[in-house]
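K.L.:
Here is a sequence together with a model predicted from it:
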Amino acid sequence: MSKRYVVVDLETTGNSWKDGKDKITQIAAVVVEDGEILEIFSSFINPKREIPPFITELTGIDESMVKQAPLFQDVAPMVVELLQGAAFVAHNVHFDWNFLTEELRQAGYTEVHCPKVDTVELAQILLPTADSYKLRDLAKQHELEHDQPHRADSDALATAELFLQFLNEIEKLPLVTLQSLYELSDVFQSDIADVLSENILKKMMNGRKAAEGYEVYRNIALRKRNYALNLSETCSSKFDAFLHKAIDNLKLNMPKFEKRESQQIMMKEIYTALRDSRFSLIEAGTGTGKTLAYLLPSIYFATKKEEPVIISTQTVQLQQQILEKEIPLLQKIMPFSFEVALLKGRKHYLCLHKFEYALQEEEKNYDMALTKAKILVWLLQTETGDRDELNIPEGGKLLWNRICSDVHSPGGMQSNWYSRCFYQRAKNKALFADIVITNHALLFQDFSSEEPLFASCEHIIFDEAHHIEEAASRTLGEQFSCM
């Protein structure tokens, strides 16, 4: 990485840069070259106007701090010199670039041209599953020091360190991924074609067509997946002894856990219903701890009898909560291993066959191009292909509707992607799991399908069972009119 970059952050009196309506109050620039920070420049700027109170509250910059500071025209020659032959980098680059070039224009510098790189956009591409792309959140995620958000010096340094990490991540991408990103780069807001082409050339010269941990199939790089199935262990203890030990372990691992009689009654009732293959209807009041109350006996029963138990919820959000919160805790405290599968509706999963063809289309829409780029990087990370992992821009949801798995996705051996199909893998995992977490709508759809996945499963727990009638009517019912 030999290119020179200047990472800039500005604080201003407002958001209106046109015709100098708002002015710069602080500027910071960090020079990056050869993977290192070489120089840091920072200065308050006298805007020659009042700083609004809400800006002072946001940035901590008041008029006393800029009263003796230089005017922008005094630092303009240094700024122009720094930018000479460099690429301009910022977090939300158009804001800083527009403000800076307007101030430079008013200072007499009208011919300032630089390639521009937006670290927001880079973060969106390289961190496709991140919940937030705010600088403060990204700095925290990457364990970067960022003591004074909304101050130009702290923001610029954090952005520079983040940018260096992004450059390193780009270097690690497989050749085919870099080539696909390069094909999309004309639509990006950042001028990153040079960075991509430089890394493509390096990999071609070194003969590195795929990085470790990836496989390349039909010109798309994917995370290598472990297709082996883990075998669960059989529980040998009696249920009461198991329950006593599990509750003791919960106390050790959950400081706020309280032993509740109502929860234990519910656990024993659920286990008895599963064991005796009978129906049980339970109303669990607030604070019962119902999720743990049905998971513990279900896991014990499934591993003891080697028969799966389906946990059906009303919402996908609750499915995800069980998988990400309760299941890891129980896997930690259980004296034996057990397998869990999460199964969502088919449209939650990426169809690789459709995505392959979508990549071959020329893309002019920004949100579509950005979403394709995010998916290319995500495929190096995901084991599930589940759309809920992705942070997709609003416009990209239209693309997802075109490339998600559905009844029109080619199935069986007629698809080149069958052995790597995310939806097929999710179904296969569910077939061999002890606990299958799904939702009411999908479960009723399965019951009515020609080849039901859960046809042989006799043990189902409906969480939020008061929604069953609505879900069944919506999924299995038919509408007709007498008019």
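P.N.:
Everything's here; your move.
K.L.:
rest of the way, CA atoms for contacts and neighbours
P.N.:
Fine.
K.L.:
Over to the residue most central in space within the chain. Which of the three states is it?
P.N.:
Central residue check for the chain by Cα atoms, centre = their mean: the C-alpha nearest the mean position is that of T129, 1.3 Å away. Here T129 is recorded as coil under DSSP: H, G, I helix; E, B strand; the rest coil.
K.L.:
State the distance from it to K332.
P.N.:
T129 sits 25 Å away from K332, going by Cα to Cα, to the nearest Å.
K.L.:
what do you get for Y182?
P.N.:
Counting by Cα to Cα, the gap from Y182 to K332 is 43 Å.
K.L.:
So for those two, which residue has more residues nearby?
P.N.:
The residue with more neighbours, out of Y182 and K332 and counting by other Cα atoms under 10 Å, is Y182; that gives 20 against 13.
K.L.:
quick one: contacts for the more buried one?
P.N.:
Taking Cα atoms under 8 Å, 6 or more residues apart in numbering, we find Y182 in contact with 193, 196-197.
K.L.:
Which of the residues you listed are buried? Put it as a PyMOL command.
P.N.:
Selection of buried members from the contacts of Y182 for PyMOL, criterion 16 or more other Cα atoms under 10 Å:
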select buried, resi 193+196
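K.L.:
dropping in the other structure now:
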Amino acid sequence: MNFFTWPALLVVDVEGNGMNPPDLVEVAALPVRQGRPDTSTAGAWLTKPRRPVTPFAARIHGLTNERLAHEPGWEEIADQMHTLLNSAWVCAHNAHVDYRVLSAHLPRWQPAGVLDTLRLAKATYPDLSKYSLDALIEHIRPDLSGAPAHRHRAPFDAYATAQLLIAMTAHYDTWNQLVAAAVPPGLPGALEPEQDPMLW
């Protein structure tokens, strides 16, 4: 695939406080340029949630109430996040979750489209028994030596998702084919039937 034809794309990951709906505690946005994650322009933010982090969530990502006590509130970083994401494409693993949470926190934000590596993996590797991020890392074995932080932190998971996306693009010839396989119905960027390359 010719990566130079890609639109602006950011791989995103969010971590929450364990409530439903969640308050954000960390957001990462990693641009993919020319077929590579661009860590030089990546963004990652910690934010103090309005409601406390649950013990269960803290055990998963390691972000405790004490750790976040002096971080800025969401309202202090929201404009910065909106400017970064702007109207670019975004990609996430199980993208419904990240899109729903980000949309709730950024009501004026509307991405050009949403790629989901979970949906893409099911189309690309239909015989796998599991499609979690860990299962795909085990199956694809991407190079994560440059990943920041650790698993279940937003910068690491965004980096891992970017590497999985790049690896799976080898199975698709064009951007439209990738979009047809990776954009969930109902989310921005879904092709109209007359645009779907699978129907040509």
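P.N.:
That came through, no problem. Bear in mind that the values here come from a model prediction, so they are computed numbers and not experimental data.
K.L.:
TM-score of the superposed pair?
P.N.:
Remark: TM-score between the superposed chains equals 0.79 [TM-score structural alignment, normalised by the length of the second structure]; 185 aligned residues with a Cα RMSD of 3.1 Å.
K.L.:
circling back to that earlier point, need the counterpart of the residue nearest to the centre of the first structure in the second structure.
P.N.:
By TM-score structural alignment, T129 of the first structure lines up with D127 in the second structure.
K.L.:
Likewise for V112 of the first structure?
P.N.:
Aligned counterpart of V112 of the first structure in the second structure: Q110 (TM-score structural alignment).
K.L.:
close enough to count as contact, that match and V90?
P.N.:
No. Q110 of the second structure lies out of contact with V90 (Cα atoms under 8 Å); the separation is 10.2 Å.
K.L.:
ok, those two, which is more surrounded?
P.N.:
It is V90, of Q110 of the second structure and V90, that has more neighbours when counted by other Cα under 10 Å, with 27 against 18.
K.L.:
corresponding residue for the more buried one in the first structure?
P.N.:
In the first structure, V90 of the second structure lands on F88 (TM-score structural alignment).
K.L.:
burial count for the closest residue to S2 of the first structure other than its chain neighbours?
P.N.:
Leaving aside its chain neighbours, S2 of the first structure sits nearest to D34 (4.9 Å; criterion: Cα to Cα, 6 or more residues apart in numbering). Using other Cα under 10 Å, D34 of the first structure has 12 neighbouring residues.
K.L.:
same thing with E11 of the first structure?
P.N.:
Applying other Cα under 10 Å, we find 24 residues neighbouring E11 of the first structure.
K.L.:
just K140 of the first structure next, same as before
P.N.:
Residue neighbour count, defined by other Cα under 10 Å, stands at 11 for K140 of the first structure.
K.L.:
Contacts only, for it.
P.N.:
H146.
K.L.:
if we go to 7 Å?
P.N.:
With contact set as Cα atoms under 7 Å, 6 or more residues apart in numbering, K140 of the first structure has no partners.
K.L.:
just D147 of the first structure next, same as before
P.N.:
Contacts for D147 of the first structure (Cα under 7 Å, 6+ apart) come out as S154.
K.L.:
what kind of secondary structure is it in?
P.N.:
D147 of the first structure - assigned by three-state DSSP - is coil.
K.L.:
How about H70 of the second structure?
P.N.:
The three-state label given to H70 of the second structure by three-state DSSP is coil.
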